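Enquirer: give me coordinates for this.
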Amino acid sequence: MDLFDNFDPVWIWLAAGLALAALEMVVPGVYLIWLAAAAIITGALAFVLDLGVLFQVINFVFLALIMVYSAKRWLRDRPIESSDPLLNNRGGRMVGETAVVVAPIDGGEGRVKFGDSEWIARGPDCGAGTRVRITAAKGPILAVEPITAGANSDASSGTLTET
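Expert: A predicted model of the protein is given here:
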């Protein structure tokens, strides 16, 4: 006597679908929900059509492939937009901000202070204490340009301190 002889396959598919849906909430990513939906639909079809186990497995595989492929295309064509696209991009957040030169930029390279950190800076030559605007960031290197006397040095200078 087999352990699964007493279980109706419909309930096994529904339980597997609910388990996969619950696991989707724990595991990062958006892929288990499609397998969960395929399992639940397979369970519903097995209930209505009284399919054999082999056909249920084949149905599940095809439904899972169709759903995952469709979801992939849907999400590729309609990407999820972030409310803060620069959330994990520290360099991108610095672009447009002002910094203070702490080691003179000589020969195109020096050091600037932004916030509480010093960064390697590349840009036109300028002396220590000069306020510069960050134009780009690539890794630990900031591209800067001096702020001219007529330029608007806005409230972002409040985050910078000269030491």
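Enquirer: rest of the way, CA atoms for contacts and neighbours
Expert: Noted.
Enquirer: first to last residue in stretch 119-130, what's the distance?
Expert: Distance across stretch 119-130, first residue to last, is 15 Å (C-alpha to C-alpha, to the nearest Å).
Enquirer: contacts for that stretch?
Expert: For stretch 119-130, the surrounding residues in contact (C-alpha atoms under 8 Å, 6 or more residues apart in numbering) are 100-113, 140-146, 162.
Enquirer: buried set for that stretch?
Expert: Under the neighbour-count criterion of 16 or more other C-alpha atoms under 10 Å, stretch 119-130 has 119, 120, 121, 122, 123, 126, 129, 130 buried.
Enquirer: try stretch 91-103
Expert: Neighbour-count burial for stretch 91-103 [16+ other C-alpha under 10 Å]: 91, 92, 94, 95, 97, 98, 99, 100, 101, 102, 103.
Enquirer: closest one to residue 43 out of those, please.
Expert: residue 92 (48.2 Å; C-alpha to C-alpha).
Enquirer: in strands only, show me the buried residues of stretch 91-103.
Expert: By the criterion of DSSP state E, membership of the buried residues of stretch 91-103 in strands covers 98, 99, 100, 101, 102, 103.
Enquirer: who's the closest spatial neighbour of the last one, skipping the chain neighbours?
Expert: In other words, residue 103. residue 111 (4.9 Å; C-alpha to C-alpha, 6 or more residues apart in numbering).
Enquirer: which ones are touching the one you found?
Expert: 101, 102, 103, 104, 105, 118, 119, 120, 121.
Enquirer: another sequence for comparison is provided below:
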Amino acid sequence: MPESLAPHILWLTVGVALCAAEMVVPGVFLMWLGIAALLTGLAAFLLPIGVALQLALFAVLALVCVFFGRRWTGSNVIPSDDPLLNDRLARLVGETAVTVTAIVDGEGRVRVGDSEWLAHGPDMPAGTRAKITGARGQTLLIEALHPATS
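Expert: Predicted coordinates:
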């Protein structure tokens, strides 16, 4: 068999290709398979093992690398510049809303910007300005804004 077609060269090539693909299609998954392929290529270079054993070794190393890789990435989360980016309700906390319907028995509707939301808070008439203090499910929690006294 020519040296260029040696199994370890193929494993190393596949490993590098998978790691490079991780840069093109990020998801932190292909990298772990690439590492498993690189380790399989190293083992195939150092040890005289057949193709069937190389495939089995790759399967085991892939499972181990993915398992430990996911644990590592889970415990080393990169902090976000905007952690509320995909949490629309949390982004509304602190904003001012106007009651669209009267809040009766703690339930009603408020307008925030161009959207209407279900709201829970103390009873207040329609048209009252309120501060959003939180959210429960898809319902905003509000409290009345009292006008400043002069």
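Enquirer: can you calculate the TM-score here?
Expert: Once superposed, chain against chain, the TM-score is 0.81 (TM-score structural alignment, normalised by the length of the second structure); 146 aligned residues with a C-alpha RMSD of 2.4 Å.
Enquirer: about what we covered before: alignment lookup: the residue nearest to residue 103 of the first structure to the second structure.
Expert: In the second structure, residue 111 of the first structure lines up with residue 109, judged by TM-score structural alignment.
Enquirer: residue 14 of the first structure against residue 43, yeah?
Expert: Yes: applying C-alpha atoms under 8 Å as the test, residue 14 of the first structure and residue 43 come out as touching, 5.5 Å apart.
Enquirer: looking at those two, which is more packed in?
Expert: residue 43 (27 against 20; other C-alpha atoms under 10 Å).
Enquirer: the second structure: which residue goes with that one?
Expert: So residue 43 of the first structure corresponds to residue 41, using TM-score structural alignment.
Enquirer: same deal with residue 122 of the first structure?
Expert: Aligned partner of residue 122 of the first structure by TM-score structural alignment: residue 120.
Enquirer: re earlier: okay if I get the ones in strands among the buried residues of stretch 91-103 of the first structure as TSV plus distance to residue 77 of the first structure?
Expert: Converted to TSV, those look like this (distance: C-alpha to C-alpha, whole Å):
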residue	distance to residue 77 of the first structure
98	37
99	39
100	43
101	44
102	47
103	47
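Enquirer: from the residues you listed, pick the one nearest residue 8 of the first structure.
Expert: Using C-alpha to C-alpha, these come closest to residue 8 of the first structure at residue 98, 67.7 Å.
Enquirer: once you drop chain neighbours, what's closest to the aligned residue in the second structure for that closest one?
Expert: Using TM-score structural alignment, the equivalent of residue 98 of the first structure in the second structure is residue 96. Excluding the flanking residues, the one nearest residue 96 of the second structure by C-alpha to C-alpha, 6+ apart is residue 131, at 4.7 Å.
Enquirer: surely the one you found is in a strand?
Expert: Yes: using DSSP: H, G, I helix; E, B strand; the rest coil, the assignment for residue 131 of the second structure is a strand.
Enquirer: that one reaches residue 110, doesn't it?
Expert: No: under the criterion of C-alpha under 8 Å, residue 131 of the second structure makes no contact with residue 110, lying 10.4 Å away.
Enquirer: overlap in contacts, these two.
Expert: residue 97.
Enquirer: name the SS class of residue 34 of the second structure, please.
Expert: Once three-state DSSP is applied, residue 34 of the second structure turns out helix.
Enquirer: what's the longest helix belonging to the first structure packed up against?
Expert: Secondary structure assigned by DSSP state H gives helix 53-77 as the longest helix of the first structure. If you count contacts as 3 or more C-alpha pairs under 8 Å, 6 or more residues apart in numbering; DSSP states H and E, helix 53-77 of the first structure packs onto helix 32-49.
Enquirer: mean deviation of the helix it packs on from the second structure?
Expert: Here the mean offset of helix 32-49 of the first structure against the second structure after fitting is 1.6 Å, by mean C-alpha distance after the TM-score superposition for the first structure.
Enquirer: what angle separates that helix from helix 53-77?
Expert: Here helix 32-49 of the first structure runs at an angle of 140 degrees relative to helix 53-77 (axes from the mean of the first three to the mean of the last three C-alpha atoms, to 10 degrees).
Enquirer: show residues contacting helix 32-49 of the first structure.
Expert: 9-14, 16-21, 23-24, 51-52, 56, 59-60, 63-64, 67-68, 71.
Enquirer: do the same with stretch 89-107 of the second structure
Expert: With C-alpha under 8 Å, 6+ apart as the test, stretch 89-107 of the second structure has contacts from 84-85, 108-113, 116, 118-135, 138, 140.
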